[in-house]
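Participant: Provided below are the primary sequence and the corresponding predicted coordinates.
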Amino acid sequence: MAVARDSLPAGTLLGPYRVVKTIAQGGFSLIYLAYDEDSGEEVVIKEYMPKKIARRDSAGRLIASEPQLAENLHQGRKLFFQEAKALASLKHPSIVRVLDFFLANDTGYLVMPNERGRNLGAYVQARRGGLSTTFILDVFIPVLDALSLLHRRSMVHLDVKPGNIHLRHGNRPMLLDLGAVHPLAKSRARGGQVVTAGYSPIEQYMRDGHIGPWTDVYAVGASIRACMEGRTPPPAPERQKEDTLIPATEELKTRYPFPLLRLVDWSMSMEIGDRPQDAGELLEAVLEQVARNPNPDTVSGTPPSESE
């Protein structure tokens, strides 16, 4: 991949971590593969680097791209570090572990283990959807359990999508991009956040939209539907203007169990009050359906043509 313009060069030392290469970039961060010189272990380092308001000087430090943006950069860096500390307290098998977090180069760094596996978004695209019910449940039950932990801690992820789910050996999922996680403080309880078309509900597009655990629930429903259809659902603003999305209970009724499709439609309700109010409520409903149906891959007695 092309190297980001302001990426740290290979060989840069960040504390005990030696940068190997840039492996990803986003609107607010750069992601590096590195190794711990003390242990020899590979790690992934996320650097706070908001591309619209910051640039790197000749010494490698982050500075505001314009003088009037200096306070924005300072506040964003402070929030990044505060949220990193909160994330470090989360212990769950489906949440990426935070190994370390520190300030350097006038910015913040989040260090995570480099776990081998594949990306669910890439897998869905390669398979063009049609993933089995068993596979979907194996992935999203642990994801919902992880989100339930976040929601109980009064935190929301705000960027759940197949591309942010990492599949380890045995298709064990791990929820990524926890740098997007936000505490539900009053100052962060409104919309205007970064959105991902197709997975972000309408309130996430609006400055006065009410953000909450139900926001992640919509994204989970959209992610499950993408696993089924192999394409991203239509963006929420398009649905608000004219909702042409055929309910999953109609569109996919010959391929997936009706109870699961009904939960997808419930989760993707446009109105906040019409959705499960948090991941725990949706998880409870999913587990209830699993308990009732010992053979989830059966649809009216006919198994799906695809197998994992």
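Facilitator: Thanks, I have it.
Participant: For the rest of this, base every contact and every neighbour count on C-alpha atoms.
Facilitator: OK.
Participant: and the closest residue to I141 other than its chain neighbours, what is it in contact with?
Facilitator: Closest residue in space to I141, ignoring its immediate chain neighbours: L283 at 6.7 Å, by CA to CA, 6 or more residues apart in numbering. Each residue near L283 by CA atoms under 8 Å, 6 or more residues apart in numbering is listed here: I141, L144, D145.
Participant: Put this next to the first one:
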Amino acid sequence: MDSRYVLVGLLGGGGMGKVYLARDEVLDRDVALKVLREQYAEDWELVERFEREAKASASLNHPHIVSVYDRGRTAEGSYYIAMEHVPGGTLKDLILKEGSMEAAEALRLTSQVADALGVAHASGIVHRDVKPHNVLLTAAGDAKVADFGIARAASKVSLSNSSRVLGTATYMSPEQAMGDPLGPESDLYSLGVVLYEMLTGKVPFEADSSVGVAMKHVSEPPRPPREKDPEVPEGLNAVVLKLLQKKPEDRYSDAAELVADLSRLEEGLAPVFAASRSASGAETTRALTQPLAPAPVHGNPGGAHRGFVRSPRRRRARLLAAVLVALLVLLGMLGVGLSQSSGGSMFGSVGKAVEEAEQALSVGEGEVPKVVGLTAEEARGRLAEQGFGVAVERSKSGAEDEGRVVGQSVPGGQEARRGSRIALTVGGGPRTVKVPNIVGMTPEKAQTKIDEAGLKLGGRKEAPSADVAAGEVSAQDPAAGKEAKLGTEVELTVSSGPPAASQPQRVEVDVPDVSGLSVDEATTILRAAGCEPAGTKTETSPEPEGTVIGTDPPMGTAVASGTPVILVVSGGPGVPPAGDPSGGPAAQPATASPDASDSPKFPSKPAPSAGPRADDPQPSSQKPTPSPPEPTSPEPTSPEPTSPEPTSPEPTSPGGATGAAPPSTTPSPPSVPASTAPP
């Protein structure tokens, strides 16, 4: 085809065209080639829209949108679009094969489709044909939205022919069934039908004809998904019913609001914007795991309609629309049919009439004021003055934006229907989270847990632990369960194993005052204080003998528990010098001779220590001099049984003097008497 694409096989077909698997010979890749049906090739208005939307689709670059590579016309006159080939089949195929799916999977796929629709809506493109047939699945199970280009061109076709052109009316929004102008809310309604089908395996409305299904979309409230399957979480049930509101302004105002609620549900939080109603009309919105507070709406605590109580005029307008719809249903049942006219379908004409009636009876559209930068209360008041409701969602922000509007769903200066609700994103300041418990984990596992909580891993140190195995976290700061701002660093202490027994923890104690006590009493007190008695030593002291007079280290000194302490004990006032084991009296000095006062001072010769001299002329004239005790002998020497022999005086020479000899200090045999010096 077109000298570039080789058709491999037919992948499927729709109301507007067929889809082929083709090989791009230029870029050597597989593509999906969508070819417009021949009967529409001569409809220049349709072809122009087809090409315009193909260009717009090619400009959409998003991981959940099927990429459009090329567009052209064959030699035979057929228009085609070459796009990304997604081999995983369609979401419809999966539902038909497996029926309902797990809520978490349905939520994940819905978020991906909503993201894709949000990108398209921001570019001014309304899909108009959101259904599971147009959601393709990759091999990894991710969603990709297709058919942005063709679906918009179908707006001029009548509903009576829609079973051939659009497939079915199963996924149509009420305004699409009525032929009204379509906006992003229409795509969101259709996505709500898709989500309903994913959760229950069934669509919300079924009838024998496309007209019957369309009328149910317009006038009949859907049965809540939880009534069909109680396993559907209540929070997700609320989102579905929010999407399936009859009036566009009662749904999510844009895909961003929907994605915000879905993200909150994934985190186990309450949806902000969803306001579900049971079949009886009672509000049933709840969170997945906790009661769901209604979206913050001021002016209407019941939350019935985006923050505003309907005026009687708006109720009359709705009544008028309901009467017209009932009339159309009756005409359909009578077989009148719906024929195409120059101005569009009969549904389109009636829809325009209803729209005009509502505009005449309601407040119409108005310019949305810019409120970014204002406080939440200021923004609420400014929007209320213009007739708009408010829904507030808190989001993480810097401290300077806390409490102020950082975004609004409808930009300032744009037109919106009065009575609709404007979603405001208000800065909630730095978000806080609970610090997870990581004690007992390895550092690697602890870091994963910290990252998942939105925190950061801080410093790390090691310390002994008797309770936690080596290599595992034994302590953390901040502690588990504490509130911390996102990005807060968590400090880790990692166990190095049990503490060594040879290195007990040091505990300081003071050496107690034990002065005046006995050794036994002092020993008891030392042990009680944490010191280790290490013996005694004796010192001369006027204190009673055996009394403690000091310690070593001194009393009052701070020491480690178990430090040895020596007791200093008084030995009394007469304790002998160290090394005198005998305990005898000290040696007395020798006395000088009575007549030696006028003699020169010469050292005297040693006196004999024992035995009388045979030639001693005066044995009794000299006072006896006792021998001193042995100073260094290891054993005491018994004294001589007889008193020491008197020593004879030295003969006096002329002009001389006789000196007394000092006592002998060394033990020896009886010494020989000193000789007399010559004159």
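Facilitator: Received, thanks. Keep in mind the model is a prediction, meaning the values are calculated, not measured.
Participant: What segments of the first structure are helices?
Facilitator: Along the first structure, counting by DSSP state H, helices occupy 70-88, 120-127, 133-152, 213-229, 236-241, 248-251, 258-267, 279-292.
Participant: ok, back up a step: return the member of the contacts of L283 of the first structure nearest to E229 of the first structure.
Facilitator: I141 (19.1 Å; CA to CA).
Participant: Aligned to the closest one, what sits in the second structure?
Facilitator: I141 of the first structure maps onto S111 in the second structure, with residues paired by TM-score structural alignment.
Participant: Surely P237 of the first structure is in contact with I202?
Facilitator: Yes. Applying CA atoms under 8 Å, one finds P237 of the first structure in contact with I202, separated by 6.2 Å.
Participant: So which of those two has more stuff around it?
Facilitator: Neighbour comparison, P237 of the first structure and I202: the larger count goes to I202, with 25 against 18 (by other CA atoms under 10 Å).
Participant: Let me have the helices of the first structure in a markdown table, adding distance to H169 of the first structure as columns.
Facilitator: As requested, those are exported to a markdown table (distance: least, CA to CA, whole Å):
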| stretch | distance to H169 of the first structure |
| --- | --- |
| helix 70-88 | 24 |
| helix 120-127 | 12 |
| helix 133-152 | 12 |
| helix 213-229 | 19 |
| helix 236-241 | 34 |
| helix 248-251 | 30 |
| helix 258-267 | 25 |
| helix 279-292 | 23 |
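Participant: that older thread, which of the contacts of L283 of the first structure tops the neighbour count?
Facilitator: Counting by other CA under 10 Å, top hit in these: L144 with 24 neighbours.
Participant: residue contacts, that one?
Facilitator: L144 of the first structure touches A279, G280, L282, L283, counting by CA under 8 Å, 6+ apart.
Participant: let's see it at 7 Å
Facilitator: L144 of the first structure is in contact with A279, L283, counting by CA atoms under 7 Å, 6 or more residues apart in numbering.
Participant: any idea how far L283 of the first structure is from it?
Facilitator: 6 Å (CA to CA, to the nearest Å).
Participant: Ok, L176 of the first structure next?
Facilitator: 19 Å.
Participant: Likewise for A189 of the first structure?
Facilitator: For A189 of the first structure, the distance to L283 of the first structure equals 23 Å [CA to CA].
Participant: How about V43 of the first structure?
Facilitator: 31 Å.
Participant: Equivalent analysis for T134 of the first structure, please.
Facilitator: 15 Å.
Participant: Next: P257 of the first structure.
Facilitator: In terms of CA to CA, P257 of the first structure sits 17 Å off from L283 of the first structure.
Participant: now do T22 of the first structure
Facilitator: In terms of CA to CA, T22 of the first structure sits 36 Å off from L283 of the first structure.
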